[in-house]
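sequence-free structure coming up:
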């Protein structure tokens, strides 16, 4: 039996997909929607099956009929290179009826659990092989097991709130007894205090005007989680080439002047030594990068799932949301970015990791007294602010005296788990990094109200009861 056969049942995965399309073709849209609502593409091991499920979900989201032709219109080519229409037609033909869909779905779910159990063992074994501290190995394994508890059989779409209580109490008990997974730090002490560390299953938007330092901040956070804390990170760099990001990482980790690195012949021995130290750190780090321009959310999701499956994943970065390609030319840019934003939010929950989503700001702050940005200044779509669990705005005014000296404010303008406020950091542009400066500050009630002096609809955008 092949390795792939051991990790999933092809007949079950194809049976679920065929049942969805058959029910739609037979006019039973309620059944099709019921099946889709109980599955996620993460349940499917085969990448073609996961991609086809995404295409089916997309069709339903657009109120399109679900059949081999329409799913082929949404996504023409599958990860294997086969055409979606041909593969969908084959599956539909091979599934005789929808009668056994629930059995198929349960098998798919159970094999998803089996794969995660295998991953727990692999993660534990690798921790031992790498001579990691026992506490760290146990904490990582516990987190993986906690993810397993989140999985449930098809059909269990709701539960009593009281059923969640044991999970909450277990988490609190783990915290009291120092068994909780290590907190993910941004690498900046004052920023950690401001946002309360990085949380799992969250979408953190980092906004700023061009040149403000948002990419520099996000890359520094990625380095903190991967290089310093030993996590695994994935960067989608849709704007900056992988070589440039690598040079910035070397400069940041080694304290090397970027301008000096451009003229390698002039570097002194001590600078080469620091470059060697930085390169050594990067080689040891589990950080992956994709700089393919114009990636769509389907491609980003597929790559992220593959990295998580093969290496584990602690954090992800997308630079930036406005450059993610739309899956359909029929959407306006505002609608397209809104759908991309929501998809990134859903992906953070699916993967169980924080995702750093970089976003541009419009020009409104330049005409505002103090030039300080607000979450409502995020460009392209207000959906970004609504989906975000936290909105960090990087504010650097080079025309001010503080700005001339490199002082930069990181403003938390929206936080589900922390009050709004800001911290000041010192910009070391020559080293492509920030360092702590003078602490963090919560905004006063008066300052909060001043920031809310925007049109009525804007005041409530992004707020949830």
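Thanks, I have the structure now. Only a predicted model underlies this, so the values are computations on that prediction, with no experimental measurement involved.

From now on I want contacts and neighbour counts done on CA atoms only, so please keep to that.
Fine.

Tell me the spacing between the residue nearest to the spatial centre of the chain and residue 235.
Most central in the chain under C-alpha atoms, centre = their mean is residue 355, positioned 2.8 Å from the mean C-alpha point. Computed as C-alpha to C-alpha, to the nearest Å, the residue 355 to residue 235 distance reads 10 Å.

now do residue 228
Residue 228 is 17 Å from residue 235, by C-alpha to C-alpha.

With residue 314 instead?
On the measure of C-alpha to C-alpha, residue 314 and residue 235 end up 12 Å apart.

Go through the helix or strand where residue 143 lies and flag the buried ones.
Assigned by DSSP states H and E, residue 143 belongs to helix 134-149. Judged by neighbour count using 16 or more other C-alpha atoms under 10 Å, the buried positions of helix 134-149 are 136, 137, 138, 139, 140, 141, 142, 143, 144, 148.

which one of the residues you listed is nearest residue 109?
The closest of the buried residues of helix 134-149 to residue 109 turns out to be residue 148 (C-alpha to C-alpha; 11.2 Å).

contacting residues for residue 337?
321, 322, 324, 326, 380, 381, 383, 384 (C-alpha atoms under 8 Å, 6 or more residues apart in numbering).

secondary structure class for it?
Here residue 337 is recorded as helix under DSSP: H, G, I helix; E, B strand; the rest coil.

Included below, for side-by-side comparison, is a second structure:
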């Protein structure tokens, strides 16, 4: 104490006075006690005597016992608490210090800020220890980001949201939507019928887009990403574990230039008109706020860290992950790969809610779908499904019947340039299920609303 500055001593005195005054108010007011016990815990107090008294007051309050100094002192004596605070004199002084309830909000604010400060210091000390013990730096950074955010969110999470406040918020939102004339309440997919069913991809939603290989799920996901970025003007993050960024951009240029993707990929056979369209598509893509991470073998902990940083620096409207089964936790799961995928699914759902962004995660389907006569996917076809069905807010399956016809050896017809595709919403937690018809343009590797083949955005 002798080494503390005058400023530090004054701060400690202010905190101690706030703690003492809160306890005195609790002891004299049932209404105040209800408020305090819904906000503070024993760990919010720094003086050991005050911790003990708070616990005794709380126990008496929960037992619905009237609080006065006689009843409280007898209770504390019986439970071996009174000797811990130095006897009846300390308790008497506390009761006599009461003056008014008027300053309770100010006292609570002082205590809460002090608790936040102490917890933040503890987190920083823990980070320093992990660095000194040479823990993997990417794990330290991700853990640190989450713990620092949790320090602030923990207090908010302890509070109930009242129907009075929440109903007003919803009514205000409905009124804003009515006045704006906007049908979407979330990030646009860019596809007319899908947006009608979902009202856009909603904040905090975890969305699964699944299909068999070569069905076009990456192409559709890229369409979602570009259309959403163009229409919302918000940032869109793409985590591509399977394909490098250069190939993704190449596919986007092919899709939005309407130039044959083979020509874009090889650079052969391009005409002047093709180059004009490629240049326009390139200029268009430069105007969108697309952020691509193509780290191979990406761990969920790395994805979390990168996305948190991106969300701090930008207003992110949509996140696309290609794809779920290529992510890893970085931890060995002795039981099964299914357990690891289930863990990843839960972590991504939690991340979507934490950052309040919709996350679209691509997923593989098991081979069992190929063995059925009706090859339309169902939820049990999700590979390593585990918790995916439970965690996802929306589960969409991409299905092209013509894909199977083209791969049928008995079919001698010339493959079509365009095919009807179905986007099957098998699960929609907050809306209808059903199918959306799309048009797949094979040579561009792009999708469009059915009947609007030439629609790009």
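Sure thing, it's come through. It should be emphasised that the depicted structure is a prediction, and the values quoted were computed from it without experimental measurement.

Which elements pack onto the helix holding residue 143 of the first structure?
Packed against helix 134-149 of the first structure, as judged by 3 or more C-alpha pairs under 8 Å, 6 or more residues apart in numbering; DSSP states H and E, are the following elements: helix 101-129.

so what does the helix it packs on touch, helix or strand wise?
If contacts are counted by 3+ C-alpha pairs under 8 Å, 6+ apart, helix 101-129 of the first structure sits against helix 3-7, helix 10-25, helix 134-149.

Turn these into a markdown table, columns for distance to residue 271 of the first structure.
What follows is these, written out as a markdown table (distance: least, C-alpha to C-alpha, whole Å):
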| stretch | distance to residue 271 of the first structure |
| --- | --- |
| helix 3-7 | 48 |
| helix 10-25 | 55 |
| helix 134-149 | 34 |
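
quick one, which of these is nearest to residue 332 of the first structure?
helix 10-25 (27.8 Å).

and the direction of that closest one versus that of helix 101-129, what angle?
Orientation of helix 10-25 of the first structure against helix 101-129 (axes from the mean of the first three to the mean of the last three C-alpha atoms, to 10 degrees) gives an angle of 140 degrees.

next one: helix 10-25 of the first structure to chain centre, how far?
Its chain's C-alpha centre and that of helix 10-25 of the first structure lie 29 Å apart, by C-alpha atoms, centre = their mean, to the nearest Å.

What residues of the following helix or strand past that helix count as buried?
Downstream of helix 10-25 of the first structure, the next assigned helix or strand under DSSP H and E is helix 29-37. By 16+ other C-alpha under 10 Å, the buried positions in helix 29-37 of the first structure come out as 29, 31, 32, 35, 36.

Tabulate the residues you listed (CSV), appending distance to residue 206 of the first structure.
Shown next, in CSV, are the buried residues of helix 29-37 of the first structure (distance: C-alpha to C-alpha, whole Å):
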residue, distance to residue 206 of the first structure
29, 40
31, 40
32, 38
35, 36
36, 32
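
Show me the common contact partners of residue 355 and residue 235 of the first structure, please.
316, 317, 318.

what about the helices in the stretch 151-300 of the first structure?
Taking DSSP state H, counting those that start in this stretch to define them, one finds helices in the stretch 151-300 of the first structure at 165-176, 189-195, 214-223, 242-254, 258-261, 269-284, 297-311.

Quick one: closest of these to residue 7 of the first structure.
That would be helix 297-311 among those, by C-alpha to C-alpha, at 11.9 Å.

and the closest one, how far from the second structure on average?
In the superposition with the second structure, the average deviation recorded for helix 297-311 of the first structure is 0.9 Å (mean C-alpha distance after the TM-score superposition for the first structure).

Give me the residues contacting that helix.
By C-alpha under 8 Å, 6+ apart, the residues outside helix 297-311 of the first structure that reach it are 42, 47, 51, 54, 119, 232, 234, 236, 313, 324-327, 340, 343-344, 347, 351.

Which positions in the second structure sit opposite stretch 185-202 of the first structure in the alignment?
Aligned using TM-score structural alignment, stretch 185-202 of the first structure spans residues 188-205 in the second structure.

how about the matching stretch: buried residues?
Buried residues in stretch 188-205 of the second structure, counted by 16+ other C-alpha under 10 Å: 188-195, 197-205.

same question, stretch 113-126 of the first structure
113, 114, 115, 116, 119, 120, 123, 124.

so where do the strands sit in the stretch 351-465 of the first structure?
355-360, 390-395, 407-415, 421-428, 433-442 (DSSP state E, counting those that start in this stretch).

got a markdown table for these, with distance to residue 217 of the first structure too?
Formatted as a markdown table, the strands of the stretch 351-465 of the first structure follow (distance: least, C-alpha to C-alpha, whole Å):
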| stretch | distance to residue 217 of the first structure |
| --- | --- |
| strand 355-360 | 10 |
| strand 390-395 | 8 |
| strand 407-415 | 10 |
| strand 421-428 | 10 |
| strand 433-442 | 7 |
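
Need the winner for burial among the ones you listed.
Burial of the strands of the stretch 351-465 of the first structure is given as mean neighbour count (mean count of other C-alpha atoms under 10 Å); strand 390-395 ranks first at a mean of 27.

count of neighbours near residue 358 of the second structure?
Around residue 358 of the second structure there are 26 other residues, counting by other C-alpha atoms under 10 Å.

Need the counterpart of it in the first structure.
Using TM-score structural alignment, residue 358 of the second structure pairs with residue 354 in the first structure.
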